[in-house]
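J.: This is a predicted model, with the sequence first.
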Amino acid sequence: MTTFILVSGMFTGPHVWDGTAARLAEAGADVHAVALSGLGGATDASGAAGVVDLETHVADVVAAIDGAARTAAGGIVLVGHDYGIHPVVGAADRRAGSVARIVYLDSGLPQDGVPALAAVADQGLRESVLRSAAEGDQGAVLPPPSRGEWRLWGSTADVPAAEIDRLTERARPQPLGTLLQPLRLTGAADGLPRSGVLCVGNGASIALVQARVNLGEPTLLPLLDAGWAFLELPTGHWPMLSAPAALADALLRASAGEGIRLTAPDAARPPAHLGPFPIDVPEVPRERTTNIDLYVPCAARGPHPAVVFVHGGPVPAEARPTPRDWPVLQGYARAVAGRGVVGAILDHRLHSLNDYERAAADVADAVERVRADPRVDSDRVALWFFSGSGPLTADWMGKPPGWLRCLAVNYPIMAALPNWGRIGDRFRTSDAVARAGTLPLVLVRAGLESAEIAATVEEFEQAAAACGAALDVIDVPNGHHGFETVDLTEESREAVRGALRAVLSHLTT
């Protein structure tokens, strides 16, 4: 008989696990849902004064382990959802000998010395916590979300309205100490088996994690260890409320060690983003200066029109090669150079979801430097964005300069995904497109895009249609995200050629 200890996230208590716990019990498991101090736990009942911090919650989970260990026969599986993974990992470090497995349920990866606040995606919420802490109130708390604010803490997709009501009614303020105190780990639990259960509706997937590993993100490299396995649920961030039976099944499978293992990048088989460009392009020499590579036409005299290519992301700062050495961007730059247009690729600093402001400044600076090059016709420039750089297009659509002849986007993410939090009103592309006027827009749309990304594109398209924007859509019906190197098909090749024709037509007329 497996023993499950379930630890919920911020503002919540054991009640969120009711449906899943009942199904686990029906399957023969022993189930304990932990009531954390300050969120319905022991200090609440006693009315005891004092600061509740992360160590308080670690102690709560340790107490649950000690209590369950007296009767546990099949091993203890610790399950941490969202914030709950922090006290879970801390407790596993202190009771490693009693724990059979740790399950990360749509959560981050806690690190020694790092507070839980670092895992909060929403920059505005993080800043609010820090402001409250700066006021010096040791007992300060973060108020729970209102009914309409839960989506800021993760997708509420598939959660019944009645469950949202219940979640809101029973929510408790989160003690700030639980978010600000750094987690302390000795490494005692490093060898424990671990499972990740990812909620696809919240913007997480095994494929996405694998892609991040392929990019070389250092914090994810431990996931290559043989002790890790991953499962997915096709729902939002609250599977215990939206799909309790499916979650129970996933936890039972995880406890048995089932799941998909990630693979290390193979030099003999490069990851998708380093695959070959699908069409033949000329060998145009590049000129490298600081963070920009230029591909300048060799034959025709200048000044030439230019296309500035803006890579997606976030891309880890440690990723090698950097985006301007990726074949897909080099392929596009060489392709336009072969047609008499300067191709420019920049490495910008979109390294995390908090970096959109910084990346926007990098792009603006690079564009002006390209326009200042004497070989470039500064009045004929196009910008071409990819994937996660989609929100950066808002600056250019919202106030298009006269020299901007075209703005293109390939398989873009046009708004913050559910697990991103808020990235700033400045980057609301669906608002900005209303001010685009007659600026030609080219959208290259992948037919097999993930539902979460496709939803952001659909919202943008609806806004573009409502204001009569000059939007030209190139469909790749059987194309995935990054189709140029993922799908080496004639359809992909024709889409690349069609996109090049569409963009260049606005520069050469």
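T.: Happy to help now that I have it. Numbering: from 1, shown residues only.
J.: hey, let's count contacts and neighbours off CA atoms from now on
T.: Fine.
J.: Might you calculate how far stretch 83-101 sits from the centre of the chain?
T.: 25 Å (CA atoms, centre = their mean, to the nearest Å).
J.: so residue 464 is in which element?
T.: Per DSSP states H and E, residue 464 falls inside helix 451-467.
J.: Can you spell out which helices and strands pack onto that helix?
T.: helix 429-432 (3 or more CA pairs under 8 Å, 6 or more residues apart in numbering; DSSP states H and E).
J.: residues in contact with the helix or strand just after the helix holding residue 464?
T.: Of the helices and strands lying after helix 451-467 in sequence (DSSP H and E), the nearest is strand 471-476. Strand 471-476 is contacted from outside by 440-447, 464, 491-492, 495, 498-499, using CA atoms under 8 Å, 6 or more residues apart in numbering.
J.: Second structure for comparison follows:
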Amino acid sequence: MDVILIPGFWLSGDSWNAATGGLEASGHRCLAMTLPGKESPIASRHGIGLRTHIDAVVDVLDSVDGPVSLVGHSGGAVIVQGAAEARPEKVGRVIYVDAIPLPDGGVINDELPASGCSLPLPAWDVFEEADLRDLTPELRDQFRLMAVPEPALVATEPVAVSNPARLGIESHVIACEFTEEQIRSWMEAGVPETAELAQLDDLAIHELPTGHWPQLTRPAELGDLLARIVGTKA
């Protein structure tokens, strides 16, 4: 099976390198994407928004035989959500890594400090302590070196979902900062941010306790968990 991996903000496809071994050993082909405007620190990000990134993933979906597994980390979760909405017949499962799909009209994050049409990786004190769990000084330096600015419009362009077929796709959340019990309690309480999650017909939640970047802090464990979710290639 093809497994398409979408990085979160400030990361390129290379950020998945240490977490794909388990998938490849199970016979799957990993397609870790570097999204438009994130090819290098000096890449143009003018006019690139959420729809641009979703369309880039849809183009890859159209180029491969389905069904595929879509994996989205952090802000990349909304991108795989949008791709699954556009091509539900091509997607066997969606895996959200320390993130959840957003309800129609939601935005990823409209509070990040922008510099023109870019969102540079901010200072660490912008993040909550739970985000930074296990992100050692050495890993923070590594993150800084690999970081590329995010196109600002990706963070603020509203999500648009309406295709009911998306709700029947097998879905998984890998929860790093919260427990399954917490997430399900929010769903049951009707917390608005979990409205889309609560509508999914086939949802499993897996715990991987660490900070917000498990592909950096616990890459082997993340890779093994992804391999178990995707399964052994027939």
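T.: Thanks, I have it. Here the structure is a predicted model, which is why all the values come from computation and not from measurement.
J.: circling back: tell me which of the contacts of strand 471-476 of structure 1 fall in strands.
T.: 441-446 (DSSP state E).
J.: can I get those in a markdown table with distance to residue 382 of structure 1 and neighbour count?
T.: As requested, those are exported to a markdown table (distance: CA to CA, whole Å; neighbours: other CA atoms under 10 Å):
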| residue | distance to residue 382 of structure 1 | neighbour count |
| --- | --- | --- |
| 441 | 10 | 23 |
| 442 | 11 | 20 |
| 443 | 13 | 22 |
| 444 | 15 | 20 |
| 445 | 19 | 23 |
| 446 | 21 | 23 |
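J.: quick check: stretch 379-396 of structure 1 aligns to which part of structure 2?
T.: On structure 2, no counterpart of stretch 379-396 of structure 1 exists by TM-score structural alignment.
J.: Quick one: end-to-end distance for that stretch.
T.: Start-to-end span of stretch 379-396 of structure 1 (CA to CA, to the nearest Å) is 15 Å.
J.: Over to stretch 153-166 of structure 1?
T.: Using CA to CA, one end of stretch 153-166 of structure 1 lies 16 Å from the other.
J.: in it, what's buried?
T.: 153-159, 164 (16 or more other CA atoms under 10 Å).
J.: Next: stretch 16-32 of structure 2.
T.: 16, 19-24, 26, 28-32.
J.: One more: stretch 202-210 of structure 2?
T.: Quick answer for stretch 202-210 of structure 2 (16+ other CA under 10 Å): 203, 205-206, 208-210.
J.: Arrange the residues you listed in CSV, one row each, with distance to residue 67 of structure 2 as further columns.
T.: Below are the buried residues of stretch 202-210 of structure 2 laid out as CSV (distance: CA to CA, whole Å):
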residue, distance to residue 67 of structure 2
203, 18
205, 21
206, 22
208, 26
209, 29
210, 30
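J.: would you turn the residues you listed into JSON lines with secondary structure?
T.: Putting the buried residues of stretch 202-210 of structure 2 into JSON lines (DSSP: H, G, I helix; E, B strand; the rest coil) gives the following:
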{"residue": "203", "secondary structure": "strand"}
{"residue": "205", "secondary structure": "strand"}
{"residue": "206", "secondary structure": "strand"}
{"residue": "208", "secondary structure": "coil"}
{"residue": "209", "secondary structure": "coil"}
{"residue": "210", "secondary structure": "coil"}
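J.: following the one helix or strand residue 305 of structure 1 maps to, which helix or strand shows up next?
T.: Assessed by DSSP H and E, residue 305 of structure 1 sits inside strand 304-310. As assigned by DSSP H and E, the chain's next helix or strand after strand 304-310 of structure 1 is helix 327-337.
J.: so that following helix aligns onto which residues of structure 2?
T.: Using TM-score structural alignment, none of the residues of structure 2 align to helix 327-337 of structure 1.
J.: any idea which helix or strand comes after that helix?
T.: Scanning forward in sequence from helix 327-337 of structure 1 by DSSP H and E, the next helix or strand is strand 342-346.
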